[in-house]
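Asks: Have a look; sequence and predicted model below, questions after that.
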Amino acid sequence: MNNSIPLSSVPQLTKENYGKWSIQMKALLGSLEVWEIVEKGYNEVEAEEEEGLAQVQKESLRKSRKKISKPYFGYIKEFNHMKRLGKIACATTAKQAWEFLQNSFKGDEKVKRVRLQTLRGEFESLQKTESESVSDYYSRVLSIVNQLKRNGETMDDIRGVEKILRSLDSRFDYIVVAIEESKDLSTMTIDELTGSLQAHEERLNKKKKEVDLDQALQSKLSLNEKKGDFKN
């Protein structure tokens, strides 16, 4: 019975998926019973030394040779299409190729962790200004969220929704309370929240225009009254 994992289940290696890729590749090579050779390496036995081996040892050696003669080394190369890792072609064994990938991506992981810490700080410090529109603020939030996701951060909608609600300017205090009391935030999407906030913003802007117009009319009336008093 063949219990090997299909090659199609292993994705091509990219800068973003090394962790998942390495787990799936280990599972594949393990199912093919060659992971130990990849992990520990294989040392060829000289002909003279082979002559002195017991039959059981010779049979074990024959099986090992059969395993490494198959294109498992090629699998590691095949799933790597990154140009910057072209040095993998210089590796002469699967162990060397695997170790090269490990060492290379350890550096990448460190850079990613630092980048994630920076982005998390930027996300937490986000704050909507009074002069900023809901649409513009949403774009700023979404930009940081997408960067976090690209760097491996798990970002569900509720995290974004809660962040936006607690970072709005004071003009939105009333609608924030209304949303928190009437909506289930765990099922609300960022787009739905943004739609509600934009509707509230339009009402605020409309009210402001009405107030501004009323003030302009009052100023005009006051000015006319003063002109009338002056003529008298």
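Replies: Perfect, I can see it now. Numbers count the residues shown, from 1 in each chain.
Asks: Could you use CA atoms for every contact and neighbour count after this?
Replies: Will do.
Asks: Just the element for the spatially most central residue of the chain, please.
Replies: Central residue of the chain (CA atoms, centre = their mean): K149, 2.2 Å from the mean position. With elements taken from DSSP states H and E, the one containing K149 is helix 134-150.
Asks: circling back: count of neighbours near the spatially closest residue to the residue nearest to the centre of the chain that is not a sequence neighbour?
Replies: For K149, the nearest residue in space outside its immediate sequence neighbours is M155; the separation is 6.5 Å by CA to CA, 6 or more residues apart in numbering. Neighbourhood size, M155 [other CA atoms under 10 Å]: 12.
Asks: Now do the buried residues in stretch 137-157.
Replies: Going by neighbour count (16 or more other CA atoms under 10 Å), the buried part of stretch 137-157 is Y137, Y138, V141, I144, V145, L148, N151, D157.
Asks: mind listing what the third one touches?
Replies: I take that to be V141. Residues near V141 by CA atoms under 8 Å, 6 or more residues apart in numbering: F123, L126, G160, I164.
Asks: okay, pairing it with this:
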Amino acid sequence: MASNSGFTMVLPTLNGKNYERWQVQMKVLFGYQEVLDVVQDGFQAVEDEATEVQRSLHRECMKRDCKALAMIHQCVDDSNFEKIAQSSTSKEAWDILGRCYAGAEKVKKVKLQTLRREYELLQMKDEDTIADYFTKIRSLTNLMKGCGEIMKDQLIVEKVLRTLNPKFDHIVVAIEESKNLEDIKIEELQSSLEAHEQRIKERSLDRDPEEEDSVFQMQDLWPLCF
């Protein structure tokens, strides 16, 4: 945490898994500290025949560069610090980190494309329980989040509702008509569906298959009666 003119900043830390986010945050901090230009473009060495004005400007650039390099040192973990420990300028350190993570970010983006495709195709299977299906959804969305994807609860709730087994159609209609999907939490949805699934199992033990099918058909019509 750093303070400048009464403004407290929580400094981001590069830990090997968050480079994309980290470098965006760092650019904002560099801009706030008025050193972004020396980090991205560097500065020229002073010539022997340079004037006093040029030397003064060079000293100012060196001062700003040291400030930027100190910020980078504060905002990386031990592993990343070792990669830039011998860097003499902020641009050199910044470029080294960029090269180190360029390949990893490309791999992450390719993996994310594969996960998105898998997520789009995911459907609840006949043999899946509600708990099984939510586990699959959570596992996949966690992997996507790990690759940088932003997953809002509402989108996950909508995904679950449209990909459930058809035997849950009547409860899906009831939820969509009676609830604001923006307000439904994933845990709340799972709990409601599991309770309904349990009622289905209990009723199936007391009915023959033909009677059960008849009951489901009637249940499908109930939402239309209100």
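Replies: Here it is on my side, so go on. Just so we're clear, the structure is a prediction, and the values are computed from it rather than from any experiment.
Asks: Please state their TM-score.
Replies: Here the TM-score for the pair of chains, by TM-score structural alignment, normalised by the length of structure 2, is 0.79; 207 aligned residues with a CA RMSD of 2.6 Å.
Asks: hang on, the earlier thing: which residue numbers in structure 2 go with the next helix or strand after the helix holding K149 of structure 1?
Replies: Next along the chain after helix 134-150 of structure 1, taking DSSP H and E as the criterion, comes helix 157-165. Aligning helix 157-165 of structure 1 against structure 2 (TM-score structural alignment) gives residues 153-161.
Asks: Just the buried positions in the matching stretch, please.
Replies: D153, Q154, V157, K159, V160, L161.
Asks: okay, the longest helix belonging to structure 2 sits on what stretch of structure 1?
Replies: Ranked by residue count and defined by DSSP state H, the top helix of structure 2 is helix 90-121. Taken onto structure 1 by TM-score structural alignment, helix 90-121 of structure 2 occupies residues 94-125 there.
Asks: and that stretch, how far from structure 2 on average?
Replies: When structure 2 is superposed, stretch 94-125 of structure 1 averages 1.4 Å from its matched positions, counting by mean CA distance after the TM-score superposition for structure 1.
Asks: now do stretch 157-164 of structure 1
Replies: Looks like 1.1 Å for stretch 157-164 of structure 1 (mean CA distance after the TM-score superposition for structure 1).
Asks: can you map out the helices along structure 1?
Replies: Counting by DSSP H, the helices of structure 1 are 18-31, 35-40, 47-51, 55-69, 72-78, 94-125, 134-150, 157-165, 173-182, 190-231.
Asks: Can I get those in TSV including distance to G86 of structure 1?
Replies: Below are those laid out as TSV (distance: least, CA to CA, whole Å):
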stretch	distance to G86 of structure 1
helix 18-31	16
helix 35-40	19
helix 47-51	34
helix 55-69	22
helix 72-78	9
helix 94-125	11
helix 134-150	23
helix 157-165	39
helix 173-182	53
helix 190-231	41
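Asks: Nearest to V10 of structure 1 among the ones you listed would be which one?
Replies: helix 18-31 (6.0 Å; CA to CA).
Asks: What is the mean deviation of that closest one from its aligned residues in structure 2?
Replies: Aligned to structure 2 and superposed, helix 18-31 of structure 1 gives a mean residue distance of 2.7 Å (mean CA distance after the TM-score superposition for structure 1).
Asks: how far does that helix sit from the chain's center?
Replies: 20 Å (CA atoms, centre = their mean, to the nearest Å).
Asks: Distance-wise, check S8 of structure 1 relative to E109 of structure 1.
Replies: 26 Å (CA to CA, to the nearest Å).
Asks: Now do the same for K136 of structure 2: its match in structure 1.
Replies: So K136 of structure 2 corresponds to R140, using TM-score structural alignment.
Asks: what's the matching range in structure 1 for stretch 172-181 of structure 2?
Replies: Going by TM-score structural alignment, stretch 172-181 of structure 2 sits over residues 176-185 in structure 1.
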